[in-house]
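A.B. asks: Okay, structure incoming, though there's no sequence with it:
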């Protein structure tokens, strides 16, 4: 139960977060490259078009059968999951909790203290949940980074809950 984090307070739906399952979430990103590629706005339609084009080009050149390189690509992706350092944005979780209109702050409850930030900044938070392929068991279950990366070297650790006030 130490790995479970709650979003409570002025929300329509209190939410329970389990960072151990985020490794399977398609929204996860590599933490090291997150703050460097954040400025590049991703257009989902453009990404989809590029993906389909790449697949189409591959079929034209190599045929419709799966080439031997597909196995090595899968192996590479599996290796990346086992050794990567990952994060996920906090905004979708806040959106699903449906914050009440009169809420002003998000209080991050840690083992030793509380950190209070405005709701507008809370939407930009990034939650780190894996380092070198392993969950953050010693000082986790998550590390919290500000959206601008200003606390990248010293994230908020030992998070227990999020309280909307």
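C.D. replies: That came through fine. It should be emphasised that the depicted structure is a prediction, and the values quoted were computed from it without experimental measurement.
A.B. asks: CA atoms for contacts and neighbours, from now on please.
C.D. replies: Noted.
A.B. asks: all helices for this structure, in order.
C.D. replies: Under the criterion DSSP state H, the chain contains helices at 31-37, 44-62, 68-83, 91-97, 119-122.
A.B. asks: Include distance to residue 16 when you put those into JSON lines, please.
C.D. replies: Shown next, in JSON lines, are those (distance: least, C-alpha to C-alpha, whole Å):
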{"stretch": "helix 31-37", "distance to residue 16": "23"}
{"stretch": "helix 44-62", "distance to residue 16": "28"}
{"stretch": "helix 68-83", "distance to residue 16": "24"}
{"stretch": "helix 91-97", "distance to residue 16": "10"}
{"stretch": "helix 119-122", "distance to residue 16": "17"}
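A.B. asks: Nearest to residue 22 among the ones you listed would be which one?
C.D. replies: helix 68-83 (11.3 Å; C-alpha to C-alpha).
A.B. asks: Residues contacting the closest one, please?
C.D. replies: Here helix 68-83 makes contact (C-alpha atoms under 8 Å, 6 or more residues apart in numbering) with 23, 131-134.
A.B. asks: ok, the most centrally placed residue in the chain - contacts?
C.D. replies: Centroid-nearest residue in the chain, with C-alpha atoms, centre = their mean: residue 88, separated by 0.4 Å. For residue 88, the contact set (C-alpha under 8 Å, 6+ apart) comprises 22, 27-29, 126-129.
A.B. asks: got the contact list for the nearest residue to it once chain neighbours are set aside?
C.D. replies: Leaving aside its chain neighbours, residue 88 sits nearest to residue 28 (4.8 Å; criterion: C-alpha to C-alpha, 6 or more residues apart in numbering). By C-alpha under 8 Å, 6+ apart, the contact set of residue 28 is 22, 86-89.
A.B. asks: adding another structure so you can compare the two:
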């Protein structure tokens, strides 16, 4: 299952959350709403245009703790993908299209958003492939499920 970023962007993008488990940008869900973790990741990946095309892999060469990957929940910050899509300046809002509804959010909410893609080491199949969480954690108990399209208006 995939998620599309399309609409008022220079480059429409298709996201495949099933491959993010080995991506260095992932964050443990339990750490996701701690300001230092988000800021560290933003600093680490902002301004590195070459990483937008090719994410860093030198850290990925390390051996992963199999137990950690198979038993923890992870989120992926969405801002790098939005940067790759290059949103047009006249963009006013965003619609998150799910399998059941369309939800309007702001650009700021999108940029600070997180995509929950792994729960207890398992890929999200039911209402997946990822759940959208607001960066402030306000919908952590009731994430936006069934995300199919991020439509930039």
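C.D. replies: Thanks, I have it. Model, not experiment: these values are computed from the prediction.
A.B. asks: re the thing from before, now the residue nearest to residue 88 of the first structure: how far from residue 48 of the first structure?
C.D. replies: Residue 28 of the first structure sits 17 Å away from residue 48 of the first structure, going by C-alpha to C-alpha, to the nearest Å.
A.B. asks: And for residue 87 of the first structure?
C.D. replies: Note on residue 87 of the first structure: its distance to residue 48 of the first structure, by C-alpha to C-alpha, is 22 Å.
A.B. asks: Between those two, which has more neighbouring residues?
C.D. replies: Neighbour totals were compared for residue 87 of the first structure and residue 48, and residue 87 leads with 26 against 11 (other C-alpha atoms under 10 Å).
A.B. asks: And that one? What does it align with in the second structure?
C.D. replies: In the second structure, the residue matched to residue 87 of the first structure (TM-score structural alignment) is residue 75.
A.B. asks: ok, its match touching residue 30?
C.D. replies: No. In this structure residue 75 of the second structure lies outside contact range of residue 30 using C-alpha atoms under 8 Å: 9.4 Å.
A.B. asks: quick one, what contacts residue 118 of the first structure?
C.D. replies: Residue 118 of the first structure is in contact with 104-106, counting by C-alpha under 8 Å, 6+ apart.
A.B. asks: and of the contacts of residue 28 of the first structure, the nearest to residue 11 of the first structure?
C.D. replies: If you rank the contacts of residue 28 of the first structure by distance to residue 11 of the first structure using C-alpha to C-alpha, residue 89 comes first, at 18.4 Å.
A.B. asks: so what's that closest one closest to, chain neighbours aside?
C.D. replies: Once flanking residues are discounted, residue 89 of the first structure sits nearest to residue 126: 4.6 Å by C-alpha to C-alpha, 6+ apart.
A.B. asks: Which residues are in contact with the residue mapped onto that neighbour from the second structure?
C.D. replies: Structural alignment places residue 126 of the first structure opposite residue 114 in the second structure (criterion: TM-score structural alignment). Each residue near residue 114 of the second structure by C-alpha under 8 Å, 6+ apart is listed here: 75-78, 132-135.
A.B. asks: Now compare the contacts of residue 118 of the first structure with the second structure and keep only the conserved ones.
C.D. replies: Contacts conserved in the second structure for these, using both residues aligned by TM-score structural alignment, their matches' C-alpha atoms under 8 Å: 104-106.
A.B. asks: So which of the contacts of helix 68-83 of the first structure is the closest to residue 153 of the first structure?
C.D. replies: Residue 153 of the first structure has its nearest neighbour among the contacts of helix 68-83 of the first structure in residue 131, at 13.5 Å by C-alpha to C-alpha.
A.B. asks: what's the spacing between stretch 102-122 of the second structure and its chain's center?
C.D. replies: The chain centre lies 6 Å from the centre of stretch 102-122 of the second structure; the measure is C-alpha atoms, centre = their mean, to the nearest Å.
A.B. asks: swap in stretch 6-24 of the second structure?
C.D. replies: In terms of C-alpha atoms, centre = their mean, the centre of stretch 6-24 of the second structure is found 8 Å from the chain centre.
A.B. asks: In the first structure, what stretch matches it?
C.D. replies: Using TM-score structural alignment, stretch 6-24 of the second structure pairs with 8-26 in the first structure.
A.B. asks: ok so, going back, so how far is residue 21 of the first structure from the residue nearest to residue 88 of the first structure?
C.D. replies: To residue 21 of the first structure, residue 28 of the first structure is 11 Å away according to C-alpha to C-alpha.
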